[in-house]
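Colleague: Pasting a predicted model and its sequence here:
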Amino acid sequence: MSNRQRTRAATLVGALTYACLAAFASGCSGLLPLGTAGAQQPPPTSQQASSAPSSQPTPAGSTTAPGGDTSTGTADYQLDRSGAAATSDNRSGEVDYAATSQYAIDILQNADRVWTAWFKAQGYPEPYVVLDLIQPGQSLVLTPCTSANGMPSSYPNAFYCDVSNGTDNGHIIIPIETLARMWSGDIFGTQVSDVKAVGDYAAGVILSHEFGHSVTAELAEDTGRTPMAKGKNKELIADCFAGVHTYALSLGTDGSLDPGDVDEALNALAAIGDQGDGGTDPHGTPAERKNAFQIGLYGSQADPRGGVPANCTKAFWPEFGG
């Protein structure tokens, strides 16, 4: 077992929500497999339609729910209906921060179910992470993740912070005003190049990316395999894992994507790619970030199956060896 203390508790402090994403994990085992016979294809982009696999082979190690039932029994997690429908006005300036927060929770709880099923299938402990949503007018102070003055809800970035002090799990930190701006294509202060392809999943892929960081941290701890991915690969593998999660969403068993959502994701990742050398904290060029996401979603040349985490580790985390 991991040395990290794991908790299911959810704590509300003022307007700042600490939500353990596995708070209802008693029903997680086997839910939302990464491959389902007869499921629809991952949504192609205009440039990648020909790259989508012609069938949906089940990724190695994925599972189905007990008895072969792929239903979660929680119909309120149709992502583009419970969260995005309520926040669609974010694009016109009529921002509903409560609905934006719910969308973040829905996406990340979904990611938790997807990755919990995979972790258990591999024989790893169930992954846990804490979501910190910084609400308007609030700030977060979390050592060592933020400065002593705190992080405001408009801070132009989102983070995964691996806090392992014996009392906390890793934290996904989402400034909610920053998240809401993504509906209009404003990704951390950079506007996407194609304004015709902006919307909710620009935010969704950033959330999935941050969860991807928690996946790598858990895998490193649970397997004892070090070092972690180096340089820009530590970001590209999170992009790739976001593609794995998007593949699962495309199956429609626990929430489905709308037409154009993949293009929104690619636009968002391209907008925050490195335009130069990336400096001391490289994240990958726009083309590299889009490619990493698509490897997770559609597969690689060596293994053209979508939703296979091993495609990501082989491409961006060779130190892991899996």
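Modeller: Everything's here; your move.

Colleague: When you work out contacts or count neighbours from here on, use the C-alpha atoms and nothing else.
Modeller: Noted.

Colleague: Endpoint to endpoint, stretch 295-308 covers what distance?
Modeller: End-to-end distance of stretch 295-308 (Cα to Cα, to the nearest Å): 9 Å.

Colleague: what does stretch 222-238 contact?
Modeller: The contact list for stretch 222-238, computed with Cα atoms under 8 Å, 6 or more residues apart in numbering, reads 1-2, 124-125, 209-213, 216, 219-220, 281-284, 288-289, 292-293, 312-313, 315-320.

Colleague: Now do the buried residues in that stretch.
Modeller: Across stretch 222-238, burial judged by 16 or more other Cα atoms under 10 Å covers 222, 228, 229, 232, 233, 234, 235, 236, 237, 238.

Colleague: now do stretch 243-260
Modeller: Residues of stretch 243-260 classed as buried: 243-257, 260 (neighbour count, 16+ other Cα under 10 Å).

Colleague: Show me which of the buried residues of stretch 222-238 is closest to residue 85.
Modeller: Distance to residue 85 across the buried residues of stretch 222-238 (Cα to Cα) is lowest for residue 238, with 26.6 Å.

Colleague: Moving C-terminal from the helix or strand hosting the closest one, which element do we reach first?
Modeller: Secondary structure assignment for residue 238, by DSSP states H and E: helix 233-250. Counting by DSSP H and E, the next helix or strand C-terminal to helix 233-250 is helix 261-271.

Colleague: Give me the number of neighbouring residues for residue 13.
Modeller: Counted with other Cα atoms under 10 Å, residues neighbouring residue 13 total 7.

Colleague: second one coming, line it up with the first:
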Amino acid sequence: MKWQGRRKSSNIEDRRGQSGGGFNFGGSGGRGGISPMLLAPLLKMLFSKTGLIIVGGLILVMWLTGTNPLALLSQFTGGPSTQMAAGDYKASPEEEQLAEFTAVVLADTEDVWNQLMNGYREPSLVLFTGQVNSACGNASAATGPFYCPGDEKVYIDLSFFQDMGRKLGAHGDFAQAYVIAHEVGHHVQRLDGTLERVQSKRGKLPEAEFNRLMVMLELQADFYAGVWAHHTQRINNSLEPGDIDEALNAASSVGDDRLQKQATGRVVPDSFTHGTSEQRSRWFKLGFDTGDVTQGDTFNARRL
């Protein structure tokens, strides 16, 4: 992706080196230590408490980091929280480059969605390390990138991008751009009311049926990421050969079926909350091919 020297968003909130505070967990499970059967109830508790939308889902995060799911859950269910300055935070040159890249991609999403959506309200993006406070609660880096509708901010610990490449094989800067654009897609859903409509069904539908709504929500965010890619190429001519393949690979890498298979050796479709590898890459590609937001109604699509 051609991004050096281009406009960076002013909607960046840099909290790197600060502490979300308040929690200290000593134990952690091994790689693949969470059962996919735990995913739906954990998401149910997390979503109702905080409204977090987490890229890849908790099963991805715990497989990547070996985090104890009960410890992670505890971060959202209470306890004191403070935010303290950590002094002079020194980022590596590689991390600083990632931070600059992230600001350029966010600016690109602003350019695109301001054109496509009347009255678009730009989200902020918070860079953090370790832990962070949000309107949705205290979150760990183990949560992965997420969007909080309570404060309309995207939260990212840049170390996630390294994990994507090292542990999921999702390499390349456009794979990273896909993650950012996906989270901004959830912001679009917040603005048009889709996110609130889905959240309102929590506890009113059988678990498997609500999980299916969550899949539709996530696939639509993938579609919106593809729409962004289509229009940022039209506006900025920023794509390079192989970029779309990087995004498609990243979308496929975080499919529920692939992650569950890697984590436990089996697949439980009723627990899916983000969609299969094939679905995620297909909806991203549809968004990229058409650039037409009206084509992304996953909730009424004949085929997910």
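Modeller: Right, received. Where do you want to start? These figures come from a predicted structure and were not determined experimentally.

Colleague: what's the TM-score for these two chains?
Modeller: TM-score for the superposed chains, counting by TM-score structural alignment, normalised by the length of the second structure: 0.58, backed by 198 aligned residues with a Cα RMSD of 2.8 Å.

Colleague: Closest one of the buried residues of stretch 243-260 of the first structure to residue 87 of the first structure?
Modeller: residue 257 (15.3 Å).

Colleague: Residue in the second structure paired with the closest one?
Modeller: Alignment note (TM-score structural alignment): residue 257 of the first structure maps to residue 239 of the second structure.

Colleague: what's the answer for residue 177 of the first structure, then?
Modeller: Aligned partner of residue 177 of the first structure by TM-score structural alignment: residue 159.

Colleague: Please apply the same query to residue 207 of the first structure.
Modeller: So, by TM-score structural alignment, residue 207 of the first structure is matched to residue 180.

Colleague: Then residue 270 of the first structure?
Modeller: Match for residue 270 of the first structure (TM-score structural alignment): residue 252.

Colleague: From residue 288 of the first structure, how far off is the corresponding residue of the first structure for residue 136 of the second structure?
Modeller: Aligning on TM-score structural alignment places residue 136 of the second structure opposite residue 144 in the first structure. Distance, residue 144 of the first structure to residue 288 of the first structure, using Cα to Cα: 30 Å.

Colleague: Of the two, which one has the most company?
Modeller: residue 288 (19 against 10).

Colleague: can you pull the contacts of the more buried one?
Modeller: By Cα under 8 Å, 6+ apart, the residues touching residue 288 of the first structure are 236, 273.

Colleague: what does it align to in the second structure?
Modeller: Residue pairing (TM-score structural alignment): residue 288 of the first structure is matched to residue 279 of the second structure.

Colleague: Quickly find the element holding that match.
Modeller: Per DSSP H and E: helix 277-290 holds residue 279 of the second structure.

Colleague: How about residue 85 of the first structure?
Modeller: With DSSP H and E as the test, residue 85 of the first structure turns up in helix 84-87.

Colleague: Which neighbouring elements make contact with the helix or strand that comes right after that helix?
Modeller: Next in sequence after helix 84-87 of the first structure, counting helices and strands by DSSP H and E, comes helix 97-121. Helices and strands touching helix 97-121 of the first structure, by 3 or more Cα pairs under 8 Å, 6 or more residues apart in numbering; DSSP states H and E, are helix 79-82, helix 84-87, helix 176-181, helix 200-223, helix 233-250.

Colleague: how many other residues sit next to residue 217 of the first structure?
Modeller: Residue 217 of the first structure: 17 neighbours (other Cα under 10 Å).

Colleague: doesn't residue 160 make contact with it?
Modeller: No - look at residue 217 of the first structure against residue 160 with Cα atoms under 8 Å: they stay out of range, at 9.7 Å.

Colleague: Now do the helix holding residue 85 of the first structure: which range of the second structure does it align onto?
Modeller: By TM-score structural alignment, helix 84-87 of the first structure lines up with nothing in the second structure.

Colleague: measure the nearest residue to residue 318 of the first structure once chain neighbours are set aside to residue 294 of the first structure for me?
Modeller: Of all residues not flanking residue 318 of the first structure in the chain, residue 229 sits nearest, at 7.7 Å (Cα to Cα, 6 or more residues apart in numbering). Look at residue 229 of the first structure and residue 294 of the first structure: by Cα to Cα, they are 19 Å apart.

Colleague: How about residue 179 of the first structure?
Modeller: 23 Å.

Colleague: Looking for the alignment partner of residue 41 of the second structure in the first structure.
Modeller: Using TM-score structural alignment as the criterion, residue 41 of the second structure has no counterpart in the first structure.

Colleague: count of neighbours near residue 41 of the second structure?
Modeller: Residues near residue 41 of the second structure, counting by other Cα under 10 Å: 13.

Colleague: three-state assignment of it?
Modeller: Under DSSP: H, G, I helix; E, B strand; the rest coil, the three-state class of residue 41 of the second structure is helix.

Colleague: ditto for the one 4 residues further on
Modeller: Going by three-state DSSP, the secondary structure assigned to residue 45 of the second structure is helix.

Colleague: before we move on, what about residue 275 of the second structure?
Modeller: Classified using three-state DSSP, residue 275 of the second structure is coil.

Colleague: Spatially nearest residue to it, not counting backbone neighbours?
Modeller: Residue 275 of the second structure's closest residue in space is residue 215 (Cα to Cα, 6+ apart), at 5.2 Å.

Colleague: what's the counterpart of the one you found in the first structure?
Modeller: In the first structure, residue 215 of the second structure lands on residue 232 (TM-score structural alignment).

Colleague: now its match: how far from residue 284 of the first structure?
Modeller: Relative to residue 284 of the first structure, and taking Cα to Cα, residue 232 of the first structure is found at 5 Å.

Colleague: and if you look at residue 115 of the first structure?
Modeller: In terms of Cα to Cα, residue 115 of the first structure sits 24 Å off from residue 284 of the first structure.

Colleague: Ok, residue 110 of the first structure next?
Modeller: Taking Cα to Cα, one finds residue 110 of the first structure at 26 Å from residue 284 of the first structure.

Colleague: Equivalent analysis for residue 181 of the first structure, please.
Modeller: Using Cα to Cα, one gets 23 Å for the distance from residue 181 of the first structure to residue 284 of the first structure.

Colleague: what's the offset of stretch 256-274 of the second structure from the middle of its chain?
Modeller: Once both centres are worked out by Cα atoms, centre = their mean, to the nearest Å, stretch 256-274 of the second structure turns out to sit 18 Å from its chain's centre.
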